[in-house]
Structure formats: C-alpha cells, structure tokens
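S.K.: the amino acid sequence is not available; the structure is as follows:
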C-alpha cells in the first residue's frame, strides 16, 4: 500500500485535533481532513470512478484541491490538476487527453464535464458534512499501491501541445522523502503555499512534503504583494516556495518592515534567480533563500542549496538525497567539473513517462537518465549552475551566446526588474540577441543606457542588437517568463551591429 495515501489517516490516528490545512478563514484539523478525504473518496466510487482512473480538478488555490488529491489516491486513482485560467478548449484538451473520469470544480467545470459526458462533483460540497453512514467503511482504507499512478501533471506546452507527465506513488514517495530530509522538515513546520496547485511544485514541495513530516499547510490564494506579508505575520509559516518574479516584486513593492522571524528559509525555483537579487532579498528580509532546480519529469526538484550549509548564489545547489545529477556531452559522455554540457538526472524520482507518448518518453529518459535539455556546469564541490536551455542557444556569426549571461548582466542595472533575451533572425549573422526589459517601480532606463551597461561588461558579440523596454514581460501561470511570446512580437529588423 502507498504510505502517501495513508497520510491523512495516520495523522488523524496520532493527533486528531492537530492542525493540518488552513485556507482563508477555514481550518481543518487532522480528523476533519481525514473525514473529508474519506467522504469524497466514497462519492467518487459511487460515480463509478475505479482504481487506475483519472480524477481531474479545476479550481483556484483552495483546500478542496488537496482533499481531492488524497480522495483520488484513497480509491487507487490518479489526480490531474487543471489550470483554471485555461480556455474551455485548452481545459477540454487536458480532460480528453487524460481520459478523466470525473471533474471536481465550479459551474464552469460542470458545463465542461457535461460536454464530454463525464461525471462532475461540485467543489462547494467537498467539505460539506455528511451522514455518519457515509464515512463508516469498517476496516477499509486507501488501496493505492506504490506502482500506481498518483499525478498526471501537464507541462506548460511551450514546445507544442502540453504533455501529461506520469508520476507514480513511488516517484512521489522518493521526492517527498528527499525534501523532508534536505530541509529537516518536522511537525514544527508550517508551509505557506503561494504557488499554484496545478503544478508539481505546489502539490509536492509545499503540501505533500510538510504533511508527510507532520507539519501543516496554509493555502494562500493567488500571490499578491499587498497581502503576502500579512499572511506571513498571521499564520507564522516556517517556509514558502516561490519563483524569481515573486521575489523581485516583493523586493520592489515592500515599503515597510514586517515580522519575518517565523521563516526558517524560502525556496526559489522554476527559473534562474539573479545572484544579486538573492543576496539583496536575504539581507533585507533576514530570510535564507535556497535556490533549487528540477522538472515535473523529475517529480519537481533535483538540486537545492543547503539551508544551513554553504549556499552559493548563482548556483542551484547540490543533488538532493537519493538523486544523481551529472553533465554530459552531446554524445552522452560524462563531463568533468567546470565543463559545460547537458544536465541529466537519475533516481527514483524520475517519471514513468509521458502519457500516451512512448517515443517522446524514449527520447527524454535514456538508460535511466532524464535528459533535461538544460545546459549546466557542476563545480568541484558538486554545485550545479544552469547556463541556459539548449534550445535557447543563440549562434551569432558562428559565436555561441547563452541568453542567461546577458540577462544576468542586465539584472545588474539598478533600474531593471525583469530581463529576458531571445534570438532574432538576421540576414548576415544568422541570429542576434534581442533583450526585453521591465523596470522597477519608480525607475526608468533607456534602451541606449541599457546597451551601454551591457557593452561595459560583455564581449561585443554578446551585446544585444536591440533592447526593448516594456511595461511588463509576459509570464505563465506560475510567474515564469515566457520567451516564446517575446519571440512572437513583431519587431523591425534588428541589424547586425
């Protein structure tokens, strides 16, 4: 039996009145949470949901998503969370591709479920009281096994239609155990969830891991710099996980002092965080920021800087317990420290594959190694630095340019809040870098000023052919910059400088 599926019931048996899940004004103790999970699992069974089926949920961040996850596992089903801001066509694609048997959500979800002929559960009833007989199942309990699928997480689809990443209970068991060990999570920990629950990071790092360790979870609504520190002061979390954009916005928009003494650490992932921003945030707010790296295909995290050991800003840390992280050449040969190559990952956390896509699975997982498509360097101490995405490499007149190097240079300018560099076709040089920048509130910088800033630090061939200053840069649902949308902007010919 999957130990993860038993978490609500083991917690209820050990400490029925202990804190488990908070959401706004609502608070569920261990006994209430276990009871809600069991009731919802019985409802799924009554709708014909069977072991091996997919349970879909489409809601903004709320406790109902967590309850739905464990209720699916109770019956041996897997969960596929759907981003509620998707269009109907996009949501319908995920429901059809995953062959979901039931959809938990609001009235919009009801209409989507009806259009596909699948069952619907009103999210408003998930935590509603039920008759005692509905929860009386004698000795029955969760039936999920370690090899059963637990989550089907859909990738962002930046390279085509989104793909369903298949994670089983053994994957999540290995991942959550690794995070609990690395962060020394205990019943004294409280996680503040500000990332979306339709991604692996929120579900695994911010919910599953602290619940496994005996801690509790505060589910926050969508991130807002106006409410974030109030949540910290009210709920006294010991950690939170966020993306670089959130840290940049908090740094730029926080104008007064807040009580951050409850926070042991903060985690940053999803995209590289400028070393200068990490240092500034740590010094200003007194919170250690540990940057990490991982993919949904690796159950969310593979390297993280230590909380108490040496942290190296600009790196994404060392391999998590139970995982191997290496850098290989184009031919797949391991490279020594200091040499640049593709980052590969091996461990019990590596996905079972992509749903219904055996060819893509075979290309991505080879000989047990997950090929990430990221370019990295491992130093003598085992700390990984992500250089860039292989596909983002810009070749300008035969010279290789990694956009991240230019972006880091731009982040060194005091007016820059966000920066992204993409390649643009050029008739002479083949490709040239173009930079897009958003400035900090109350600060301005001209394109010429930013070009001069780059020219002072970078070789001439790395200096952008053009800088565009925008009000804000396009981001996806987790706040990660989307370079694909920048590439689609209609810019005049860049020239070849």
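M.R.: Nice, I can see it. Everything numeric in this text was worked out from a predicted model, so none of it was measured.

S.K.: going forward, measure contacts and count neighbours with C-alpha atoms only.
M.R.: Noted.

S.K.: contacting residues for the residue nearest in space to the middle of the chain?
M.R.: Residue closest to the mean C-alpha point of the chain, counted by CA atoms, centre = their mean, is residue 201 at 3.7 Å. Residues in contact with residue 201 (CA atoms under 8 Å, 6 or more residues apart in numbering) are 195, 296, 300.

S.K.: that one belongs to a strand?
M.R.: No. Judged by DSSP: H, G, I helix; E, B strand; the rest coil, residue 201 forms no part of a strand; its state is helix.

S.K.: let me know the distance separating it from residue 324.
M.R.: Computed with CA to CA, to the nearest Å, the distance linking residue 201 and residue 324 is 20 Å.

S.K.: quick check: residue 28 vs residue 183, distance?
M.R.: Residue 28 is 25 Å from residue 183, where distance means CA to CA.

S.K.: now what about the helix or strand that residue 182 is a member of, what contacts it?
M.R.: Assessed by DSSP states H and E, residue 182 sits inside helix 169-183. Contacts of helix 169-183 with the rest of the structure, by CA under 8 Å, 6+ apart, involve 2-4, 145-150, 185-186, 204-205, 208-210, 212-213, 299-301, 306-307, 320-322, 348-351.

S.K.: take the one below as the second:
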C-alpha cells in the first residue's frame, strides 16, 4: 500500500468525482489514475538503474500543479523514489540536491532545466508516457518513497528518507483523532508547497487518503487564494502563519472564508494574538500542529487535546509516543501511546503524569511515522528502540498540553543561565511596532554569550533601540534582555516561513 495505491482505490470507487482543481483545470480520480499509469510505464521504459541498494531517484521541481501530482504518483507507482525539489532553488542549490541524491532524472520547467544542464542523465520537461508493458514493481512498506531535503535553516540541506510506511502511518494517526478531521466530502486548499512534507503529505496525501478534492494554488497571494476558497467552497485549510496573517488584512475575509470549517497552522509558531485576531475576523479557530520533515510530518496537534490553549501545540497524536528529556538524559515527562497495544512493549504505559508541569526538555519521539534516517546510509535516524530526538525543546503543563520553547542548538548561555530565543522573540513581537523578530547568540568576553536581536519594524512604526530595550526590561529578566538590537527591512525566510538563522549569523 502506498500513495499511488490509494489513488488506484479512489479511482475504482469514485472515478468521475473531481480529485484536483488547478485554476480552470480539473482532474477526476479516473483521469488522475490513467495519467499516472501512462507516466509510470513511461518512467519504467527509461530503465533507470538502482544504486546503493535503493531504487532510482526522480527529482520533481515543479510548482503546485496537476503535473506535480501526476509525477509524484507516477514515480511511486513505478517503484522509484521521488525527490521533490523547490522550483525556486538557484541552479547551484538544485545541483547540490541532484548530486547528493544521485537523481537519474529531473522533471522541471525548461528554464530550470537549462540552468542545470548535464546534471542528470534524463532531463524531462514533460513526463514520458508509454502503454502498459507488463507489471510494474511492487513497493515494500519500508522502501523509501520520497527523499525530502530539509529546508537548511541550520546548514546544508539533508535528505530525509521517508518510507511508504511512514507516509501512510501519519494518516492512520490523524484518522484516530475524534471526531474525524476530514472526509471524502471535504475540499482541501493545497497552497503549501508540495515539495515540503507538510504540503505533500498533510495536504496532498490527505486528499488521496480520504478521497477528498484538492484545490492547487501555485503561488500564494491573500486575495487570490481567498477568492479560490470562496469559488470552490474550500472546507479545510492547511497553512502557515504568514497565510493567516495575510488573510487577516482582507476587508471581506469573513465572507470569503465562510466555507472553511477546519483551519490548521503548522511549520512555525502562530502568535496567540494573531490567532485571536483571525478568529475574531472570521469566526474560525485556528488549530495548531507540530511536526518535522522526518516525522511525515505531524507529531502533535491541538485537535488531539480536549481544548486548545493559547501558545500550545496540543498533545501527541494517537500512535505517537513522546518523552521530554533533560540535559542529564533523564525523562521529565512522557506522553502519548502506541496506536495499537503491543504486548512486547517494554514501556506500554506512557500516560500523562499527574503533575503541575515540567521543566523544559528535548522532545524525543517514537512512532510508525518516523523516517529511516538521512540519505544515503540512514545516519541520524531512530535508535534501536525506535526513539528519535527532534532537537526541539518543550515543556508540558499539568494537563499534558505541550508548549514549544526553542531549538536545542539555539540555546543561549549567558553567565551559565539558559536563554531561549523564542521567549525573547515573543516579548519583542508583543510590541505593537514590531512586525518580525529573530534572536541569536553573540560572543561576550565576560558572560560567554549575549543576546542579539534583529527586528523588522511594522509599517509606519517609528521604533528606537532604547524603546525596545525598555520594553524588554519590563518583561524579561536582565540576563535575557538583548544586549544588541538591530533593525532590518526583512528577515531571510525558508519557503514555509521559518527564519533562516544560519543566514543571519553569516
């Protein structure tokens, strides 16, 4: 079973129902399945060789189009490995992904192909097609389905190997949440980039899993996307903070988003004040999800909690086990559960403890949705017992709701005291004159490190360093206050809105 099998099953049960919309273009389930078959046999006819014990890799560098969706399912049906790539990469960046993955073929626009000419044996501006000529190879659950390169916020992108098992497991885990989140009658906005785990599996994968309808949006703009939601009666929105912030600026946002019944925000933190404002403007409560590329991607969500709390990422999904581990390697909290009871499990009871809350600890997770490790040898993957450290720091309150603190590698030590950049950023963002903020460490001869803040002022705001310093002093302990506050016109962001702090450090 894989995403391409799901497509075949949907085509058999509802062949004439629209599966995908992209502008004026539509594709029924039967049409999607037929195009996938022709392209899968076309790819098989290329004779792409397996290398290093892995099936051949096919890179896909396309925007959110019908062609991307067909290419993905065709590669999987042909028993090959898909390598989704950001079509906005520079030729240098794309060459790195192609070389690192050992891709044998690249499907991209002619302009993009011209920029990396000669990088792969097969340069495709359109999918090859062929009539069926024998059976296509079956894919094992543990075979790599997609090789997804991380956004590179902390260095050169690495390829996370996600097997078919992980992609489908995440849908089973989400499907165990009550009441059900999605169904076949839903229409899902696919505005997140499909080359990212969030857009690919939580977005497009949910359409395949549930037999829903997907509305593909290649380029996000608030008015145009809100118009598409209204025109197609979109009921489910899967987004990132920038999308909800942008929609909040539209004067008629309540009317345009009237059909939406479920809105989920992930990939980066949505400030509680922004979520409240969006709810006031639209009547829609934004649910928050947390996950990583390596976990296919969702680990926790507010939909898994009895009630959403401002700033919380909710609780682990059914089937996700989670621990918070302190610097000494000791568990300070355990939560979640396996989706199915396993009598052989050494520690089956991971119930939320009765406590007033915990100190922060690193999130360490286990579940069927975890990746196999990083390309090509599986380094950095789950340990022998299936546990994988996320490098994200969080704490749990007395109800078992989780709150992210920061990335482990971004902790700042000022005279031995821990400073979490996210806490300082939240204080800065609470100032009405601040639109964006990023906090980094900077060396200091006496304290070892000091706090450095880079701030993007809100439009027409007249900010001074002294004003922000005073604001921080009122809301933070002295050792947490930025020693340096710098102003910038913008911050470098990844495609899903995370600040690329490695570029800021440079």
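M.R.: Okay, I see it. Here the structure is a predicted model, which means the values were calculated and not measured.

S.K.: so after superposing, what's the score?
M.R.: Once superposed, chain against chain, the TM-score is 0.90 (TM-score structural alignment, normalised by the length of the first structure); 476 aligned residues with a CA RMSD of 2.1 Å.

S.K.: would you turn the contacts of residue 201 of the first structure into CSV with secondary structure and neighbour count?
M.R.: Converted to CSV, those look like this (DSSP: H, G, I helix; E, B strand; the rest coil; neighbours: other CA atoms under 10 Å):
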residue, secondary structure, neighbour count
195, coil, 26
296, helix, 22
300, coil, 25
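
S.K.: and in the second structure, which of these remain?
M.R.: With both residues aligned by TM-score structural alignment, their matches' CA atoms under 8 Å, the contacts of the contacts of residue 201 of the first structure that the second structure also has are 195, 296, 300.

S.K.: residue 479 of the first structure: which of those is nearest?
M.R.: Top of the list for closeness to residue 479 of the first structure, among these and by CA to CA, is residue 195 at 8.9 Å.

S.K.: what's the spacing between that closest one and residue 212 of the first structure?
M.R.: For residue 195 of the first structure, the distance to residue 212 of the first structure (CA to CA) stands at 19 Å.

S.K.: mind listing which of the contacts of helix 169-183 of the first structure are in helices?
M.R.: With helices defined by DSSP state H, the entries of these inside them are 209-210, 212.

S.K.: ok, and the most crowded of the residues you listed?
M.R.: Taking other CA atoms under 10 Å as the neighbour criterion, residue 209 ranks highest of these with 28 neighbours.

S.K.: follow-up on the earlier one: what's the closest of the kept ones among the contacts of residue 201 of the first structure to residue 410 of the first structure?
M.R.: Residue 410 of the first structure lies nearest to residue 195 out of these, by CA to CA, at 26.3 Å.

S.K.: which residues touch the counterpart of the closest one in the second structure?
M.R.: Residue 195 of the first structure is assigned residue 192 in the second structure as its aligned equivalent, the criterion being TM-score structural alignment. By CA under 8 Å, 6+ apart, the contact set of residue 192 of the second structure is 198-199, 203, 217, 238-240, 496.

S.K.: now with 7 Å?
M.R.: Applying CA atoms under 7 Å, 6 or more residues apart in numbering to residue 192 of the second structure gives the contacts 199, 239.

S.K.: returning to what we had before: superpose on the second structure and give me the mean offset of the following helix or strand past the helix holding residue 182 of the first structure.
M.R.: The C-terminal neighbour of helix 169-183 of the first structure among helices and strands, as given by DSSP H and E, is strand 190-193. In the superposition with the second structure, the average deviation recorded for strand 190-193 of the first structure is 1.1 Å (mean CA distance after the TM-score superposition for the first structure).

S.K.: where do the strands of the stretch 201-350 of the first structure begin and end?
M.R.: Listed from the start of the chain, the stretch 201-350 of the first structure has strands (DSSP state E, counting those that start in this stretch) covering 216-219, 239-242, 265-268, 289-293, 303-304, 318-319, 323-328, 341-347.

S.K.: can you put these in JSON lines and add distance to residue 403 of the first structure and mean neighbour count?
M.R.: Formatted as JSON lines, the entries for the strands of the stretch 201-350 of the first structure read as follows, by distance: least, CA to CA, whole Å; neighbours: other CA atoms under 10 Å:
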{"stretch": "strand 216-219", "distance to residue 403 of the first structure": "35", "mean neighbour count": "26"}
{"stretch": "strand 239-242", "distance to residue 403 of the first structure": "23", "mean neighbour count": "23"}
{"stretch": "strand 265-268", "distance to residue 403 of the first structure": "20", "mean neighbour count": "21"}
{"stretch": "strand 289-293", "distance to residue 403 of the first structure": "18", "mean neighbour count": "26"}
{"stretch": "strand 303-304", "distance to residue 403 of the first structure": "22", "mean neighbour count": "26"}
{"stretch": "strand 318-319", "distance to residue 403 of the first structure": "23", "mean neighbour count": "24"}
{"stretch": "strand 323-328", "distance to residue 403 of the first structure": "19", "mean neighbour count": "21"}
{"stretch": "strand 341-347", "distance to residue 403 of the first structure": "16", "mean neighbour count": "23"}
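
S.K.: good, we can wrap up now.
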